[in-house]
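# sequence and predicted model, in that order:
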Amino acid sequence: MLSRVADNLYWFSRYVRRAENTARLVGVGSQLQLDMPRSVRFAWRPMIDTVGAGECFEQCHPETAEAAGDADVIRFLLLDERNPSSLRTSVDSAREILRSIRDTLPQDVWEAINDLHLYIDAQGERSLSRRYRLEFLQRIVDGCLKVSGLLSANVSRDIGYQFLRLGTALEQADMTTRIMDAGASGLVRPRNEDDREAFQNMQWMSVLRSLAGYQMFRRHVRQRVTAELALRFLLQNNEFPRSVHFCLSRMQSVLPTMPPRPGVDRHLNRVIGLTRNADPAVLATRNPAQFMDQIQVHLGALHDAIAEGYFHG
């Protein structure tokens, strides 16, 4: 397979999964707003830093960067074409990639991506309203899952499919840490310190729901949601498909089907060790955001190794 085509397949799957998880990320905040009492202060701004777009946001909103309102932040995350990780940019990027490799993937995949593109153009502005936002986000998630289902059901298990799997697993691991980061960050600020633990547990419940993991958490853990248990489930569970460890293990199973690249194996084993050795009990007592940032740095290095080994070598 041409390295250009392999690169496109890898990035196509990443952009689709990024779009889905950006919708889920905004869903964390939207669901929390609905669940929290009016007396609790809710801030959307930390979510910009969670996706690593703080500098871009400040350039786009130089006057109001720190005091940005909900609408500015949500528009930036969902619709702003200047934001390289916005929902619209991710879907448009996936569509442009697919346009150049349409003969590589089934026609149904093109139609599904095009439907998402047209839906965002037609209904995107409505998503800024709290009344319609969850409906919009759910439609995006459903559309992305349809694409994933079509890829899983209709694509031959050749080397191109392995690059799709590789991109999907890496992007999901990264976005799971970002959604966890959002849930652990300062989105909710209780006025009374005695309420902090209760609100923190509500935040983690929203994180689990946004990752479609709440029912699986209850099935595996069988205890009420706490920061420690949610961290352990989303970081280290071997059976939940969106957990960081599951995604990394999937990458580990893909690599033997591809040409060997020792640098990729080395970086993957490093981040697997970091995740496996983490102590959720310790993380829960501190701010887990620093640890999530650490994983994201290692995942970035893993991506660089994949690009160097398979696409630019």
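Received, thanks.
# drop to CA atoms for contacts and neighbour counts, all remaining ones
Fine.
# now the residue most central in space within the chain. Nearest residue, chain neighbours left out?
For the chain, the residue nearest the mean C-alpha position is Met175 (2.5 Å; CA atoms, centre = their mean). The shortest distance from Met175 to any non-neighbouring residue, by CA to CA, 6 or more residues apart in numbering, is to Asn21 (6.3 Å).
# before we move on, the earlier item: now do the same contact list for the residue nearest to the centre of the chain.
Under the criterion of CA atoms under 8 Å, 6 or more residues apart in numbering, the contact list for Met175 reads 18, 21-22.
# next step: those restricted to strands.
Filtering the contacts of Met175 for membership in strands, criterion DSSP state E, returns an empty set.
# just put the residues you listed in a markdown table and tack on distance to Ser210 and neighbour count.
Output for the contacts of Met175, formatted as a markdown table (distance: CA to CA, whole Å; neighbours: other CA atoms under 10 Å):
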| residue | distance to Ser210 | neighbour count |
| --- | --- | --- |
| Arg18 | 14 | 25 |
| Asn21 | 9 | 26 |
| Thr22 | 10 | 25 |
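# now do the helices in the stretch 151-300 of the chain.
159-184, 196-210, 214-221, 227-236, 244-254, 262-276, 280-285, 289-306 (DSSP state H, counting those that start in this stretch).
# structure B:
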Amino acid sequence: MPSLSFSAINPKLALVISRALAALRPSLIAFLVANAMLLSGGTQTPISFCNVLFVGNLCAALAVGTWFGWRSLIQDWRSLDRRIQVGLFLNGGLAALLSSLIFVGLAYTSVTNAVLLGRLGPVIYALVGTLILGRKIKRFEWIGFSLIIAGVLAIVLKTSNFEINQGDLFILLSALVYAASSTLGKLMLSQQTNLRIVVFSRNLISAIIFFVIANLVFGPEHFMDVLAGQLWIVMVVYALIIIVLAQFLWYSALEQLNSQTVGKWTALSPVFGVTYAFVLNGERPSLAQVLAFLVIMAGICITSFNRQSSRPMETNEMADGAESCMSTS
């Protein structure tokens, strides 16, 4: 059976690379949409819900299945407890919903807004954790969360003339879905669940859901442009690097680092996201976005740098929030 291990890589380096790759997704999607006709050889609307979400996740699932072996993955699935299987199905469904909300939201709001608004997801997860998971939030974390919420509200109200923009609303809804997905993962999935089956099932189930939705909403003709020009090659590279590699590096780092270390290094995620938006999409942050960014970063630093160390496997609780809404799919 082929093995895939990142243990030889410095876990801090693996963590930073995974966050840099995950933060690239919204900017890259916006870039592909803007340059779609060039990549497809002149097709009018080649980058669609189907191309990015269905093809991207399908390629990711095929890559994992080919590398580890389909028989091995089927055996892994059959050996799982029924409760965990149900949890993986629900996890894949929430991942599909999460990606859909972000994809649609990016059509109506800027990448910079999406990156900054996505910071609300970990805050909601933390608050849910106090009610369901019994996790205590410390005073410094309350201060940090308050700053993050203040920064998010400033973006929502100031950049849309004190009205909630449709795109911002979708991104905020994706933050709620992210919190639900993270909570479900903590409640339903066993720590002994094989990493490869988690990554494989998440992407395969998402791809199936995207396929069904695209057929019901847009019709079979929505798939006509999937193989246009260089799009298939682009989606394969996108799936292997942005989805598969980022996920494996992320989980590998979580297994080796405590939550305090993860929290500190994942604080760079918004910095990556805003930088990509500037370089790839030419988005120059407004004064309101800059001020909100500084407030949000202050909140992230306070919650991250004042967190006590805990067991390595507990990093999924709050550190998983650094993945935010942008890396799940």
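Right, received. Where do you want to start? Remember, predicted model here, so these are calculated numbers, not experimental data.
# TM between them?
Counting by TM-score structural alignment, normalised by the length of structure 1, the TM-score of this superposition works out to 0.29. Behind it: 145 aligned residues with a CA RMSD of 6.4 Å.
# quick revisit: tell me the most buried of the helices of the stretch 151-300 of structure 1?
helix 159-184 (a mean of 24; mean count of other CA atoms under 10 Å).
# before we move on, back to that, the residue nearest to the centre of structure 1 and Thr22 of structure 1, how far apart?
In this structure, Met175 of structure 1 and Thr22 of structure 1 are 8 Å apart, going by CA to CA, to the nearest Å.
# then Gln200 of structure 1?
Taking CA to CA as the measure, Gln200 of structure 1 falls 21 Å from Thr22 of structure 1.
# residues touching the residue nearest to Met175 of structure 1, list them.
Asn21 of structure 1 touches 141, 172, 175-176, 179, counting by CA under 8 Å, 6+ apart.
# okay, the angle between the biggest helix by length in structure 1 and helix 289-306?
Secondary structure of structure 1 per DSSP state H: the longest helix is helix 3-35. Taking axes from the mean of the first three to the mean of the last three CA atoms, to 10 degrees, one finds helix 3-35 of structure 1 and helix 289-306 inclined to each other by 160 degrees.
# which parts of helix 3-35 of structure 1 are buried?
5-33 (16 or more other CA atoms under 10 Å).
# kindly report the same for stretch 271-279 of structure 2.
Taking 16+ other CA under 10 Å as the basis for neighbour counts, the residues of stretch 271-279 of structure 2 that come out buried are 271-277.
# and of the contacts of Met175 of structure 1, the nearest to Val207 of structure 1?
Distance to Val207 of structure 1, by CA to CA, is smallest for Asn21 among those, at 11.5 Å.
# surely Pro122 of structure 2 and Val177 touch.
No: with contacts counted by CA atoms under 8 Å, Pro122 of structure 2 stays clear of Val177, the gap being 10.9 Å.
# neighbour count winner among these two?
Applying other CA atoms under 10 Å to Pro122 of structure 2 and Val177 shows that Pro122 carries more neighbours, namely 26 against 22.
# name the next helix or strand downstream of the helix or strand harbouring Leu13 of structure 2, please.
Under DSSP states H and E, the secondary-structure element containing Leu13 of structure 2 is helix 11-34. Scanning forward in sequence from helix 11-34 of structure 2, with DSSP H and E defining helices and strands, the next element found is helix 36-40.
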